[in-house]
Each structure stands twice: as structure tokens, then as C-alpha cells.
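A.B. asks: Got a predicted structure plus its sequence, pasted below:
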Amino acid sequence: MASGEQKFPPQKQDTQPGKEHVMDPLPQFTCPDYKPSNKLQGKIAVITGGDSGIGRAVCNLFSLEGATVAFTYVKGDEDKDAKDTLEMIKNAKTADAKDPMAVAADLGFDENCKRVVDDVVNAYGHIDILVNNAAEQYECSSVEEIDEPRLERVFRTNIFSYFFMTRLACIEAHEGRKQHYKHNISECIQRKCKTTRLYIYQGCNCGIYKGISLQLVSKGIRVNGVAPGPIWTPLIPASFKEEETSQFGGQVPMNRAGQPIEVAPSYVFLASNQCSSYFTGQVLHPNGGTVVNG
């Protein structure tokens, strides 16, 4: 996965969420060179949008690192990807971790997020780690193309769900298990590379983590972010035209798209207290060499 020119076969998916199992080539969610070391042993982790792409890679590495993993997916659209991911992390989990869980939910609504949190707490007793990863993006050439239903849909997925899941997980930590591990929930809020034709996607995900981190640091809850560059996930063929998909990733210094497995270790680092206990309100940028200022 070194730098170098890379092109993908032209492809386009007509609906969102995208489907990983029909992509060519399939995204890489694991790597034989990765050596787990029980960084998350005994932890309970919730990953939204964990059925595919970066979410799948995070589920896999968290399982390898000893966490018990629950992830969400969209019923009817992501059933096969979710089934495949569930089987993968069952095989990856350590002996002392509990069986993983896949929860179907539209996280744009508070009551659905509450059901997810309740299901996880009822199954495992508590939540230690929350990764807000579920996302939608749509390409447009002008703000005039963005109508109210599209704006609401993107904000429900990319903004509302993050707040709902964070608030409910914090309530659970504060009220439901006051003696458990300092209410230590590490949240990774995902952002993507800046693209001039992804207006509302950019606007949704920029800077949310800062305000939340300042509010929650006094409670012993660390909030950090991961801002990937061009990563080969189902969002790409579901968002771009065939020609753009075939050239995807060529704009960064490494001249190629990244793979989900190249992003997932950032989440392991931020979720692991022994690695990042002095990190909060920060963002990691696995982006192929693009310089990020500020």
C-alpha cells in the first residue's frame, strides 16, 4: 500500500448507502502485518455504520484488540454487508470478548438511537467506546441543487445521529453505571476530505468534536476525531460518476486512494487509554500526504 498511481474500474452505484460486496476491487479491511496487543481488552464498543468501509475495518481491529463490538447498519440496504461483517468479527474476537452484535437502525432519529444504546447496554451492561462513523454524501455542482429533503437527510445522518448517540451514551455512562471505569467513552467523529462538490457533507462534519470535547472533558470522557482523505469505501461509487470513481485518490501526494485498514488504526489509537490518554479535542488525518493547517 505504498504510494503510486492507482486506478479503479469505472463503476457506479445508484443508491445510498453503497454496498461493499459489489465493489471492484473490494476495500481492504484487514492486513496480515497488523499485530494486536490487547489495547481494548474488556471494553464494549459501539460503531455506527460498521457494516462496511472504514466502519468494518474499525470493527475488525477493535475485535482483534479484545473489545466486544456492536455495530449499526441500514436494514434492507446493508443486510449482506452487515452479515459478512458480523461473521468476520466473530472470527476475529478474542476468547474473553462477548459475541458481537449487529443492530439495524436509522440513526437520524432520537428514538432509534435510544433503542441502539438500550440494546447494547441490555446485552453487555455498559458502553466504553463510541465511534460515530455512519455517513451520507451527495455530489452537487451548486447549492441550488440542494433541496430540503436532501439537506434534512444528510443532516439527520451526519449531525443528528452523532449528537443523539453521544448524548444517550453519556447519559448511560453517568446514570447507569457510576462506578464503571470513569465513564470513559472515547468518541471518534469522522470527517472526509474537502471536495468542492460535497458542500453539505463538509459542513456537517467539520468541527463538531471540538465543542463536545470541551463539554465532556470534565466528566472524564475524551472526544477525538479522524479526518480521512480519499478512502476506497462504498460511499465513493455511491457518490461519484464512473469516470471520477476510476480516478479516485489521484489528487493526493501519494497519488492513490487509501484503504479502510489504513484508517482504522487511528481509531484504535484514540480509543486506547494506554495510547492516547492525553488526547481530547484532536483530529488525526490519514489522508495520503495532504498538508492540513489548523
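C.D. replies: Everything's here; your move.

A.B. asks: contacts and neighbour counts: CA atoms only from here.
C.D. replies: Noted.

A.B. asks: Give me the distance between the nearest residue to Phe240 once chain neighbours are set aside and Lys83.
C.D. replies: Spatial nearest neighbour of Phe240, excluding adjacent residues (Cα to Cα, 6 or more residues apart in numbering): Glu139 at 6.6 Å. Distance from Glu139 to Lys83, counting by Cα to Cα, to the nearest Å: 29 Å.

A.B. asks: which residue lies farthest from the center of this structure?
C.D. replies: Distance to the chain centre peaks in the chain at Glu144, reaching 29.2 Å (criterion: Cα atoms, centre = their mean).

A.B. asks: these two touch, right, Cys188 and Met165?
C.D. replies: No. Judged on Cα atoms under 8 Å, Cys188 makes no contact with Met165 at a distance of 11.9 Å.

A.B. asks: and Ala123, how many residues sit next to it?
C.D. replies: When neighbours are counted by other Cα atoms under 10 Å, Ala123 registers 14.

A.B. asks: so it is in which element?
C.D. replies: Per DSSP states H and E: Ala123 is located in helix 110-124.

A.B. asks: what about versus this one:
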Amino acid sequence: MTDPLTKYPRPPFEAQGQSFPGKTAKMAPEPDHGEESYKGAGKLTGKVALVTGGDSGIGRAVAIAYAREGADVAIAYLPDEQKDAEAVGNWIEKAGRRALLLPGDITDPAYAREIVERTVKELGRLDVLVNNAAFQQPNQGVTDIDDALFEKHFRTNVFGPFYATKAALAHLKPGASVIFTSSVNSKNPVPTLFAYSATKGALSNMVIGLAQLLAEKGIRVNGVLPGPIWTPFIPAGMSEDSVKSFGSQVPFNRPGQPAELASAYVMLASEESSYTSGALVTVAGGMPLF
């Protein structure tokens, strides 16, 4: 038995900064995506999953976990993240599953349709769609947020998942699962992440609305609300002082690791959760959320 308070590194962390979207290998300490720790149990045997933002962070952990649970996995990611994506592809194949790498920009509706079509064509079907790709940039005040930057938040975090989900509906069958990565910020907005928080509020609302719209088709829709998680988003989107103390604001007094979220995504995708739809699952180290 492991104490969750001391299982992973705690702040203070060393000062570090990157440009968005950030690189996994440049982080100190490097995040745990379950490469050595996640053990599968066949919960997704025979399924095919598409994970957007699957090259790093939470998406990377989900892709690795899904493969070890028996699924073939396609990952979508920005072209600049090719090296990280290839590493994830290698982990998927080491688990004995097929990997499909799909570089591009989820803000483009044509690309969103393409990744769905290629997944079905090359992997044979689509059972699980994980809308995880996101963009984040902090702000000081509303007037500091450039119009184009505000729009980029919504095009990436809201429009992209809408495009992908809409395209997937032609292929998802009863029992399929759509999962959104929202955030605790959807319920507790952070002023310095005004645009990002607003998009996550929209995503949580979309989860609840889509769960009702797609119920008659037998398609389940759920969301995960991560708290502070140690991903490349952190050094790429926060000040060095914020990075040093990252995770200290929750009762566990540390950030979560991507690997610690994987089980929530596995649970929501598995047949064992056949009555779970419209749920927003919080994974936030004891952070109260109402």
C-alpha cells in the first residue's frame, strides 16, 4: 500500500519554462504516464479508441492504459509533437496493440473528420472517442486577452471536440463511449485562466447535453475533471513562480501525475460502466468541488 501524499514529487519544483505546447522530456521531474506502472486487465479487449492530444500529458497516459487494456489506439496531435507521438506509438505496440499516428490541427473541421475516417479505415471501427486536446494561455486581465487568442481557446477546446464527436457519430454503435477532458476550472474558474476556464465550462455543459441527446442511440458521454496535473501545459503556460508551487493548492499538496487519471478514462470506456452517462468525474487530490 502506498501513501498517495508521498507517491509522487511534491513542490517546490525547479523553475522551468517552455513554449506551448511543451515537451515531455524537458520537464523536471518528467511526468509519469504509466509507462512502467500501469497494469492492464483486459477491460477494453477488442475495442478501438481515438485519443486527441494523445502525444503527451493525460492523453498519453490514456493511450498507454487503453492499449494495455486490450484496445487498438489512434492518437491525434500537433505536427510539432511528432517525437512524443512516436514514443506513445511505441508503447502502444509494446502492449501488443496497433497504433495509428494522426498529426494535424483539431481546430480544422476537415482534420477532425479525417482522423475519424482514418481510424475506422485503418483500425476497422471506432468504439471510444476521447476529446482531450486543449490549448491554454494565462492572462492578467480581460483587456490583456487578444481577440484571436480568446478565439483559439474556443476553437481548440470546444469546436475541436464538437467537430470530432459529430464526425464520429456515423461510426459509433450502441455501447460506444465519448469522453471529454474538462477541468475543475469548469466549476471553479481561475481568473488568470479566464478563457481556458470558460472553455472548460462549455465542455462540462456539452457532456451533460450530449449524454441526453445520444442516450437513444446507446452511446454514453462522460467527462473527467482533472485538478492540477503535471503535464507540459504547466511549464508552457504558467510563470516560473507558479510552476515552483504547482499542486500545493490542493489537500494532497502535490500535483497529480497523468498516470493517476488513466483509471478514470478506462472505467468510463469499459462495459462495466454501462449505466454511467452524463457523469463528471473529478480527479483532483482531495480538492472540494460542488
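C.D. replies: Great, that's in hand. For clarity, every value in this text was computed on a predicted model and none was experimentally measured.

A.B. asks: Put one on top of the other, what's the TM-score?
C.D. replies: The TM-score (TM-score structural alignment, normalised by the length of the second structure) is 0.92; 278 aligned residues with a Cα RMSD of 1.4 Å.

A.B. asks: before we move on, the earlier item: downstream of the helix holding Ala123 of the first structure, the next helix or strand is which one?
C.D. replies: strand 129-132.

A.B. asks: average distance between that following strand and the second structure?
C.D. replies: Here strand 129-132 of the first structure, set against the second structure after superposition, deviates by a mean of 0.3 Å using mean Cα distance after the TM-score superposition for the first structure.

A.B. asks: And the strands in the first structure?
C.D. replies: 44-47, 68-73, 101-104, 129-132, 186-190, 223-226, 283-284 (DSSP state E).

A.B. asks: Alignment lookup: Gly70 of the second structure to the first structure.
C.D. replies: Residue correspondence to the first structure (TM-score structural alignment): Gly70 of the second structure is matched to Gly66.

A.B. asks: Against which helices or strands is the helix holding Ala123 of the first structure packed?
C.D. replies: Contact here means 3 or more Cα pairs under 8 Å, 6 or more residues apart in numbering; DSSP states H and E; on that basis helix 110-124 of the first structure packs against helix 161-171.

A.B. asks: hmm, back to that, so what sits against both of Cys188 and Met165 of the first structure?
C.D. replies: Residues touching both Cys188 of the first structure and Met165 by Cα atoms under 8 Å, 6 or more residues apart in numbering: Asn132.

A.B. asks: The two - which one has more neighbours?
C.D. replies: Cys188 (29 against 25).

A.B. asks: The more buried one pairs with which position in the second structure?
C.D. replies: Aligned partner of Cys188 of the first structure by TM-score structural alignment: Ile179.

A.B. asks: doesn't Phe29 make contact with Gln259 of the first structure?
C.D. replies: Yes. At 7.3 Å, Gln259 of the first structure counts as touching Phe29 under the criterion of Cα under 8 Å.

A.B. asks: what residue is smack in the middle of the first structure?
C.D. replies: Asn133 (2.6 Å).

A.B. asks: what sits against the closest residue in space to it that isn't next to it in sequence?
C.D. replies: In this structure, Asn133 of the first structure finds its nearest non-sequential neighbour in Thr48, 5.2 Å apart by Cα to Cα, 6+ apart. Going by Cα under 8 Å, 6+ apart, Thr48 of the first structure touches Gly55, Phe71, Thr72, Tyr73, Val131, Asn132, Asn133, Ala134.

A.B. asks: hang on, the earlier thing: kindly reformat the strands of the first structure as a markdown table containing distance to Gly211 of the first structure.
C.D. replies: As requested, those are arranged in a markdown table below (distance: least, Cα to Cα, whole Å):
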| stretch | distance to Gly211 of the first structure |
| --- | --- |
| strand 44-47 | 21 |
| strand 68-73 | 25 |
| strand 101-104 | 28 |
| strand 129-132 | 15 |
| strand 186-190 | 12 |
| strand 223-226 | 9 |
| strand 283-284 | 13 |
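
A.B. asks: Can you get me a residue count around Asp33 of the first structure?
C.D. replies: 6.

A.B. asks: can you state the direction angle for the helix holding Ala123 of the first structure and strand 68-73?
C.D. replies: 160 degrees (axes from the mean of the first three to the mean of the last three Cα atoms, to 10 degrees).

A.B. asks: got a list of contacts for helix 110-124 of the first structure?
C.D. replies: Applying Cα under 8 Å, 6+ apart, the contact partners of helix 110-124 of the first structure are 44, 46, 70, 72, 103, 105-107, 126-127, 161, 164-165, 168-169.

A.B. asks: do that again at 6 Å, thanks
C.D. replies: Helix 110-124 of the first structure is touched from outside by Leu107, Phe164, Met165, with contacts defined as Cα atoms under 6 Å, 6 or more residues apart in numbering.

A.B. asks: Dump the residues you listed to TSV, plus distance to Pro9 of the first structure.
C.D. replies: As requested, these are exported to TSV (distance: Cα to Cα, whole Å):
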residue	distance to Pro9 of the first structure
Leu107	32
Phe164	38
Met165	36
